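**Q** Let me see the structure of the following:
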Amino acid sequence: MRLRFLASTSEAGACPSLYETDRGTIVVQGLHVTDPKALADLRDVLDGEAAVEVPRELLVDIARRVLN
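**A** Now for the predicted structure:
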């Protein structure tokens, strides 16, 4: 799988960031969620899956770019 950088809210281009894959999916780079209460709210987490946190404005920004 190859990734193409889409957007970030970090001035240094680190996390949080979004990437498009050559498989037509999106990869999210963000802070790993470790709060036990938050993790307990997740549903149907499969082996190998993880929760990451990204700012809402990053998702809004990329949605505007894709839809325009």
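**Q** hey, let's count contacts and neighbours off CA atoms from now on
**A** Fine.
**Q** for the protein, what spans make up the helices?
**A** Ranges of helices within the chain are 36-40, 56-67, based on DSSP state H.
**Q** so can I have JSON lines of the ones you listed showing mean neighbour count?
**A** Listed next are the helices of the chain as JSON lines, based on neighbours: other Cα atoms under 10 Å:
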{"stretch": "helix 36-40", "mean neighbour count": "9"}
{"stretch": "helix 56-67", "mean neighbour count": "11"}
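**Q** Also this sequence, please, to line up against the first:
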Amino acid sequence: MRLRFLGSTSEAGACPSLYETDRGTLVVQGLEVVDREARADLRHVLDGETAVEVPRELLVEIARRALPDHH
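**A** Sure thing, here's the model as predicted:
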């Protein structure tokens, strides 16, 4: 699998960051959610899966760049 960097809201491209893969999926780089109460709220976590936290602004910025402008 290969990744293509889509963007970050952090200085110098540090995490959190978003990537697209050559398989048509997305990869999120960020801090792992380790808070026990928050992890208890996760549903259907499979072996090998984890949760990462990213700011809403990152997803909004990437969506803004990726979606066609309909003005």
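**Q** And the TM-score between them?
**A** Remark: TM-score between the superposed chains equals 0.97 [TM-score structural alignment, normalised by the length of the first structure]; 68 aligned residues with a Cα RMSD of 0.6 Å.
**Q** before we move on, back to that, of the helices of the first structure, which is nearest G48 of the first structure?
**A** Judged by Cα to Cα, the one of the helices of the first structure that comes nearest to G48 of the first structure is helix 36-40, at 14.4 Å.
**Q** mean shift between the closest one and the second structure?
**A** In this overlay with the second structure, the average offset of helix 36-40 of the first structure from its partner residues is 0.1 Å by mean Cα distance after the TM-score superposition for the first structure.
**Q** show me the contacts for the residue lying closest to V52 of the first structure once chain neighbours are set aside.
**A** Of all residues not flanking V52 of the first structure in the chain, H32 sits nearest, at 4.6 Å (Cα to Cα, 6 or more residues apart in numbering). By Cα atoms under 8 Å, 6 or more residues apart in numbering, the contact list for H32 of the first structure reads A50, A51, V52, E53.
**Q** got it, and V33 of the first structure?
**A** Going by Cα under 8 Å, 6+ apart, V33 of the first structure touches L39, A50, A51, V52, E53.
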